[in-house]
Structures are given as C-alpha cells and as structure tokens.
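Student: okay, here's the prediction I keep looking at, along with the sequence it came from:
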Amino acid sequence: MGAIQALRGTRDILPEEVAYWQRVEAIARGVLDRAAYREVRSPLFEQTELFARGIGEATDVVGKEMYTFRDRGDRSVTLRPEGTAGIARAFIEHGLHARGTQRLWYGGAMFRYERPQAGRQRQFHQLGLELIGCAAPRADVETIAIATDILRALGLQRLRLQLNSVGDAADRQRYRRALIEYLTPYKADLDADSQGRLERNPLRILDSKDERTRAIVADAPSILDALGSESQAHFTAVQQQLSDLGIDFALDPCLVRGLDYYTHTAFEIQSDDLGAQATVCGGGRYNGLIEQLGGPVTPAVGWAIGIERLVLLLQELTPPPAIAPDLYVVSRGDRAEAQALVLAQKLRHAGFAVELDLSGSGFAKQFKRADRSGAIGCLVLGEEEAATDTLKLKWLPVQEQTTLPQAQLLATTAELHARLNSLRHQ
C-alpha cells in the first residue's frame, strides 16, 4: 500500500514555518490587547442554517464552497467557512448585548471547497475582529486602524486600503435595479458565473475576475451614486476620520466583498507583493446580521486577515524567526545522562530554553549537533563530571570553556541569563 498523504487543499505546517505563524499571532495579540479586544473561541462546525441565513444562499460560499454533511442525528452540519456568523450566533446565544459594546477577536481554521493555489487552501486560517454594538463611523475606522497597526507591526509597508460603501438595504435595492437595467443588454457577453448572478445576486458581478466582464462593469452605474443621505454622511465621516489618522485609502465602487451580510463600509487591505491574491485583510460593517439570525437589532463591524497569505509575505520580506535554544546539553554515560536530564529540567524551570541531546552518540557527533542548533551555551557532562557533580560550560560564539559545580550553575541563573543575552546580541 502507498503512503497516505494530506488531502488536496490541506497542508502540513512544519516547525520552520510555524515560527512565522507564532510571530503573527504574538504581534496581533499584543496590538489587540492594547486596544481592549478580548479573544473568543467558537466551534469549528455549526448548523448549516447559520451560514445559509447569515452569509446568504445566493453567495458562492453557500452555494458552491461549503463542507456540509449530515451527522448521526441526521442534522445538517457545516464546517465553518468564515468566522463572523459563528461569533454573531454566540453573541445572541449568550446574551452579550446586555453587556454593552463587545470588542472581540478570534483565530483558527476555516474550510471552503475552492481550487487550491498559493495563499488559498481548502483548510485555511484567519485572524478576525468583531466590534459589536456601535453604529458610529469611528467604529469602522477603529477596526481598520487596528488591522493596519497589526500589518505594519509585522513589517509590511507596500499596503493599499481599498474602500467602498454598499449602503443600507434601501440603497442596495435601488442600486440593484439600476445595475440589472444596465447589465441586461450585455447578458450574453458576461462570463457564465455573472450571467447566473444577474438576477440572483447582481452586485457580485462587480468583482468578477473575467476580463470581458470587467470591461463591461467599468461603465456601470456607481453604487456611491445610489447612497441615501444617511449612508453618504456615514461614509463621508469614515473617510474624514481615516484621513485624520493618516491612513491613506482609495475609493473602489466595485468592492462589494463576497458575503451578503455587509452594509455601509466595505474594505480590503491589499499588498503589492502578493500578485493575484493581493488581499491580506477584508471586512466591513454588517448591521443586519445579528437581527437576521434572531437577535436584537445590533450594529457591528469587523474584518478577517488570511494567515496563509500573510505568512507568504513575511517569508519573502523577513528572515525566519530565531528558534534556537539558549543551551544545548551534551552527555555520555549512564550516570551523566541521568544527571543531564535533571539539569535540563531545572534550567527549563529557571526560564532557559534547553535542548537535551538524547542520541547517546559520541561526543563529537553531539558537539556538531550543538553547533547546528544555534545555541549560545553548551553544557557537557561525561563520566568524570558525573562523578564530581560538575559540568563543562562552553560558550559557543566565542569558544570559551570553563568547569564549575552543577549547583553553582543553578544558583547563579541571573548571571547566566546576562551572559546569554550579551553573547546573543554581539
């Protein structure tokens, strides 16, 4: 029998790449903590009805891309294709509206049956933010500013904020009629997907990737011209407050996002370094979603960052994060190996990153592995050291070596930390 491999559209993330993921998560958590957002964790699968009602049955996500199955209770269950609907369900189920404005964030795996390509997998990962309970334009701006802060803190510079408003329900209905009237004479010239969307979901035609369709859409009426006075005032305030923060943006009337729950502000943050899959963050306001799912009328705004695409960028732009241990422990002989295990654990409890060589091979091979590990210090225990409760401490960057009692090393951990830091930054 052949070896079993990962399913198409899924991939293993090996330790060297995981270091980038951990960097993203640590920096994002720091930015979100400072902005008073709290982490929430929702299930990987939900009732299918949640996504059908929340995302919209006319969307590609619900119609073509969801992983849906019937469980042993004959219930229709779906692996979550995005995070917002699950957070909205949790907001309603746990009565969070009674606690005032909620600043929440989440991270984890999502699932869509799409054609795999660089930065897009069938199991993919998102970091998302939801600000629930505030209708003010500054809520939209705060969320965009936080996303920008995270991406900048990661060292990304070549970023573009694309901004649009899709208005409220009345605005969209008015625009929908105008768009159908404009596109109907061109129906035969549209790509097949857009022909199917013309009556069902015409706004999605605006972000078609088909070149001929894009040429037709270029002269279509602008949704910005269909906005009512309240929507115009909201969008004007968003633009002014972004400018006040020094966040540059470009208006894109064709930006509608792929999910039906969006209202008013819609946005994407794109990178010039990612080619066709340029969007690293996308989101917007969704004032009607919580009511649509059975909760109270509640305004909300949020976004999601695609971790795979972000890691691709970081791998191109930054060196791999250091994952070397502080100390590498080499030992040879039964008594020395037993002492080395105890010593390594005590040093770990004292706050050091310690790799213990478990190979039992000769000292020469263990020393080579110590050099390759990137460790700053190498601790050596042989039969002689074991008999005298001593060890050899070798500082690898400068090739200095000394012999000292094991108890002395454990009693002077502050000095050990100081020397490690000094050598690491030389």
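Tutor: Happy to help now that I have it. Numbers count the residues shown, from 1 in each chain.

Student: drop to CA atoms for contacts and neighbour counts, all remaining ones
Tutor: Noted.

Student: next, count neighbours for W303.
Tutor: Under the neighbour criterion other CA atoms under 10 Å, W303 is assigned a count of 25.

Student: and for E130?
Tutor: Here the count is done by other CA under 10 Å, and E130 has 25 residues near it.

Student: okay but it is in contact with Y286, surely?
Tutor: No - at 10.0 Å, E130 and Y286 do not qualify as touching, with contact defined as CA atoms under 8 Å.

Student: overlap in contacts, the two.
Tutor: Shared contacts of E130 and Y286, defined by CA atoms under 8 Å, 6 or more residues apart in numbering, comprise 300-302.

Student: so, if you compare these, which one comes nearest to P320?
Tutor: Minimum distance to P320 across the shared contacts of E130 and Y286 is 30.1 Å, recorded for G302 (CA to CA).

Student: double-check that the closest one belongs to a strand.
Tutor: Yes - residue state for G302 (DSSP: H, G, I helix; E, B strand; the rest coil) corresponds to a strand.

Student: can you tell me how far it is from G30?
Tutor: Note on G302: its distance to G30, by CA to CA, to the nearest Å, is 18 Å.

Student: the two: which is more packed in?
Tutor: Between G302 and G30, counted using other CA under 10 Å, G302 has the larger neighbour count: 26 against 12.

Student: what's the nearest residue to the more buried one if we skip its chain neighbours?
Tutor: With CA to CA, 6 or more residues apart in numbering as the criterion, G302 has its nearest non-adjacent residue at 4.2 Å, and that residue is E130.

Student: show me the contacts for the one you found.
Tutor: For E130, the contacting residues are 84, 102-105, 300-303, taking CA under 8 Å, 6+ apart as the criterion.

Student: next up, a structure to set beside the first:
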Amino acid sequence: MRDILPAEASYWKKLYREAEQLSEDYGYERIETPVLEETALYVRGVGKQTDIVEKEMYSFDTAGGEHVSLRPEGTAPIMRSYIHHGMLNRPQPVKLWYWSPMFRHDRPQSGRYREFWQFGCESLGDDDPVLDAQMAFLAWKTLKNAGVESVVQINSIGTLESRANYKNALVAYFRTKRHKLSEDDKKRLVKNPLRLLDSKEPEMQELKAEAPQIMDWLDEDSKAHFMQVLEYLDEAGVSYQLDPYLVRGLDYYTMTVFEVTPVSDNADVAKLALGGGGRYDGLAELLGSGRPVPACGFALGIERVVTRMKEAMPDLGAPEKRDVFVAQLGEQGRKKAFAIFEELRGSGIRAAEALSKKAIKAQMEIANKMGAKWAVIIGQKEVLDGTAIVRDMDAGTQEIVDARKVVQEIKKKLGKE
C-alpha cells in the first residue's frame, strides 16, 4: 500500500486527462464496477488455476455468509455488468472505459503494489479485427500522449480448438524437459501448460527458445484475423514486435494478445509490461450469458506508467506556476482579498494566496516561490479607498487600480482580454 503525494499527483493528473480524452474521442463511455464482487465471478472468469485466483486475491466471507473478493482486475466485472444490465440489446459494440483501483496479494515488484490502479478500455459485442487493433493502438497512443515511448508486443493464441492442439504439443515438449523445470513450473505443466510461456523463471527462457510456436498451430481463420490486426497497426504507425511466446496470464483470452513495453536502453526496464490486453470471445459464456459475446480490451498499470513518465518528464512534478498572487494586510484587507481571489479564480486566472499569513514579507516570498508574475496587494488603506495595488514581481514596480477593475487589469496584463 502507498500514498500518492502532491509531487507525484501532477503525473497522475496528466495521465488521467490523456486517458479520458482519448477514450471519449474514440466513443468509449466511463463505467465503474464495485470494488467487492462475488468470488465466483473471478473463479469462473479469470480462471481457477491462474495465479490471481490461486494466490493473489483478497477473499473473505461476509457476516451474511457471502464469499466475496476485492477486485483483482477489471474485465470480468465489466462483462458481468454488460450481461446483468442487458447491454446486449444496445447497438454493438458497447465501448466502455475505466480508471479504477485493483487489489492483489502480489510479490513486490518495480511499479507494482498490492493496491494498484488501472486504466482500461473494453469493446463488447463485435468480433471485427479492427477493434483488436484499436485496443493496441489506444494503449500505445495513451502512453505516447503521456510522454512515454513504447512498443506493442503482440501474438495470436487462436481459437479454443487450435489452442488445445497447441497445448498438447507444448506438454509433449516440456515433459522431456521436466527435470529442468522449477517446482512452480512443474505445477503449471500439469494445471495450465500455456502459463509456462509466461514463466519468469531464469531457466525457462532458454527452454522457451526451442518450444513449439503457437503460430504453427493456428487455424486459417485465426491467421487471417491476426494478419488484419497487424495491417491496421501498420496503417496507424504503431510500433510493434511479434512475440510468438506471448500468452498473457488470464484464462479468458482468445485470438489476439498483446503487451506494451517501454522503449529503454536498460534491458530490464524494456522487459517490464506497462499494460496489456487482447480478445476474450469466450468470457461471457464462462459467466453464464447463455450466448457468446465477442469482446476485446486492454489495461495499463498506472503506477508503472507514472514511473516511466517521471524519467521522461522530471520537471512535471515541480509546483505549478501561478499568474497572480493575492496578498493582504490587516483584517479588513484579508476579507477583501478573500473575495478578490475568488473573482480572479472564477474568471479563469491562475491565482494563489496565503490568507493565513499576516506578514506581507512572508507572503511575497511565497509569491516568488510560486513564480507569480503579478501580485495584487490589499491593506487597510486600500479597503478604505476602494483600490488595490498591482505589483510587477519581476520589475518591482507597482500601480494603484480601482478594486472593482482588478480582474480586468490583470487580464490585460496577462494578455487574456
């Protein structure tokens, strides 16, 4: 668990604004699902034998006897909401986006916490490959707009049928290497062989290089679908690399899968996934919809992205400069400054104040630290005269103006009239 302090908040704010703008430009609507859901939702949707369900979920029984879990990921609850609220009857695809906290009892890693945030988009109700490409594009473009250069690592894992045939070939290969596998990977070989390709064990990297590749086992429809996805990415100028061993860690994926990694000279940093996604046409039926719902989506890990943003834009966390500082002297001056500050703010002027400070010197020091170009100063005399002092903070010169025209004068000096 961690705090998001003011020095970091500017990065979160920029990333949120870029995510919101891009999502809404592409027709995605905001959705928020409950933090607490029935545990069965994730067992059915994410997969009983995944690390998330087996090791990482925060699950407990309520006083009423319900077995619930803190939300570990965003896709299964969104599909549950789609089914529950009859969104199948809306024009398809239904396009949704979210910015939400998730919870996993995970091993501490760079940029990963047990409470973490994700931004994601989901398109439900359409199987066109252009939507797979749009998901990869939106993930890549969000990062680019936030100042982070990235590469899309992409693969296809085909239909359930072609994947079953590939799984048999994979099991046959790794059985001959079983003596080289870690205890965790031996369990994966029995329970979920595809997860071997997602293993981070050092010895697995060498073994994977000789393993069968799923592209050799794809049916013709899956190959055609994937080629169309790549053609759309080419047309959009997305930087991508084919990764024949990419499978992702959730059971609901079919066809296209991808991850987004940062461009970095540091080999370890370049391997860190900032997010990922893909197609999950079988998820709705796993959740009891009674009919298939083609769908695809992605999610970015906010904390990991923010870490990369800090490297790319170290000055973004500096205090934001203000156009004008409102200073005051005496109780009557403070009351008038209170009102003038709101007039300036309401007129779209970036103003600052330190109304709790009484000494004018201390206030001017704060104004300088905030980089204010102008100061509006109001004391007892100015209140009686109905005036205000406007000071040029760079030149040190000042003039007296009508208090009723302070906003107008400041706008003129800022060139905002």
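Tutor: Now that the structure is in, tell me what you want to look at. Fair warning: this is a prediction, and the values are worked out from it, not measured in the lab.

Student: can you give me the strands in the stretch 51-200 of the second structure?
Tutor: For the stretch 51-200 of the second structure, the strands identified by DSSP state E, counting those that start in this stretch occupy 59-61, 67-70, 94-103, 115-124, 150-156, in order along the chain.

Student: what's the burial count for whatever residue of the first structure lines up with A236 of the second structure?
Tutor: Under the alignment (TM-score structural alignment), A236 of the second structure pairs with L245 in the first structure. L245 of the first structure is surrounded by 11 other residues when neighbours are defined as other CA under 10 Å.

Student: any idea how far the aligned partner of the residue nearest to G302 of the first structure in the second structure lies from R44 of the second structure?
Tutor: Taking TM-score structural alignment, E130 of the first structure has E122 as its aligned residue in the second structure. Computed as CA to CA, the E122 of the second structure to R44 of the second structure distance reads 19 Å.

Student: quick revisit: would TSV of the strands of the stretch 51-200 of the second structure with distance to L196 of the second structure be doable?
Tutor: Compiled in TSV, the strands of the stretch 51-200 of the second structure are given as follows (distance: least, CA to CA, whole Å):
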stretch	distance to L196 of the second structure
strand 59-61	26
strand 67-70	26
strand 94-103	24
strand 115-124	25
strand 150-156	16
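
Student: which stretch among the ones you listed comes nearest D392 of the second structure?
Tutor: Of the strands of the stretch 51-200 of the second structure, nearest to D392 of the second structure by CA to CA is strand 94-103, at 42.3 Å.

Student: in the first structure, what stretch matches the closest one?
Tutor: Counting by TM-score structural alignment, strand 94-103 of the second structure pairs with residues 102-111 of the first structure.

Student: check stretch 46-66 of the second structure too.
Tutor: Residue span in the first structure matched to stretch 46-66 of the second structure, by TM-score structural alignment: 55-75.

Student: if we can go back for a sec, and the match of E130 of the first structure, how close does it get to V247 of the second structure?
Tutor: Distance of E122 of the second structure to V247 of the second structure, given as CA to CA: 19 Å.

Student: spatially nearest residue to A188 of the first structure (excluding sequence neighbours)?
Tutor: Nearest non-adjacent residue to A188 of the first structure, counting by CA to CA, 6+ apart: Q195, 7.5 Å away.

Student: please verify my assumption that that neighbour contacts K187.
Tutor: Yes - counting by CA under 8 Å, a contact exists between Q195 of the first structure and K187, whose distance comes to 6.0 Å.

Student: map W217 of the second structure onto the first structure.
Tutor: Using TM-score structural alignment, the partner of W217 of the second structure in the first structure is A226.

Student: mind listing what its match touches?
Tutor: Remark: with contacts taken as CA under 8 Å, 6+ apart, A226 of the first structure is in contact with 171-172, 174-175.

Student: by neighbours, which of those wins?
Tutor: Using other CA under 10 Å as the contact criterion, the top neighbour count among those goes to Y175, which has 23 neighbours.

Student: and it, what does it touch?
Tutor: Taking CA under 8 Å, 6+ apart, we find Y175 of the first structure in contact with 223, 226.

Student: trace it over to the second structure, please.
Tutor: Looking across to the second structure (by TM-score structural alignment), Y175 of the first structure lines up with Y166.

Student: which residue ranges form the helices in the stretch 201-350 of the first structure?
Tutor: Using DSSP state H, counting those that start in this stretch, the helices of the stretch 201-350 of the first structure run over 211-217, 229-244, 289-292, 307-317, 334-349.

Student: closest to L159 of the first structure out of those helices?
Tutor: Using CA to CA as the criterion, the shortest distance between L159 of the first structure and those is 11.4 Å, found for helix 307-317.

Student: which bit of the second structure covers that closest one?
Tutor: Residues 302-312 of the second structure are where helix 307-317 of the first structure aligns, taking TM-score structural alignment as the criterion.

Student: with the first structure overlaid, how far apart is that stretch on average?
Tutor: By mean CA distance after the TM-score superposition for the first structure, the fitted stretch 302-312 of the second structure averages 0.8 Å away from its aligned residues in the first structure.

Student: touching that stretch from outside, list them.
Tutor: By CA under 8 Å, 6+ apart, the list of residues contacting stretch 302-312 of the second structure from outside reads 11-12, 15, 110-112, 116-119, 143, 146-148, 262, 274, 316-317.

Student: residue contacts, D389 of the first structure?
Tutor: 405-406.

Student: that one maps to what in the second structure?
Tutor: Applying TM-score structural alignment, one finds that D389 of the first structure aligns to G386 in the second structure.

Student: that match and A352 of the second structure: what is the separation?
Tutor: G386 of the second structure sits at a distance of 21 Å from A352 of the second structure (criterion: CA to CA).

Student: could you point out the longest helix in the second structure?
Tutor: Using DSSP state H, we find that the single longest helix of the second structure is helix 6-25.

Student: now do it against strand 94-103, angle only.
Tutor: Comparing the axes of helix 6-25 of the second structure and strand 94-103 via axes from the mean of the first three to the mean of the last three CA atoms, to 10 degrees yields an angle of 160 degrees.

Student: appreciated, that's everything.
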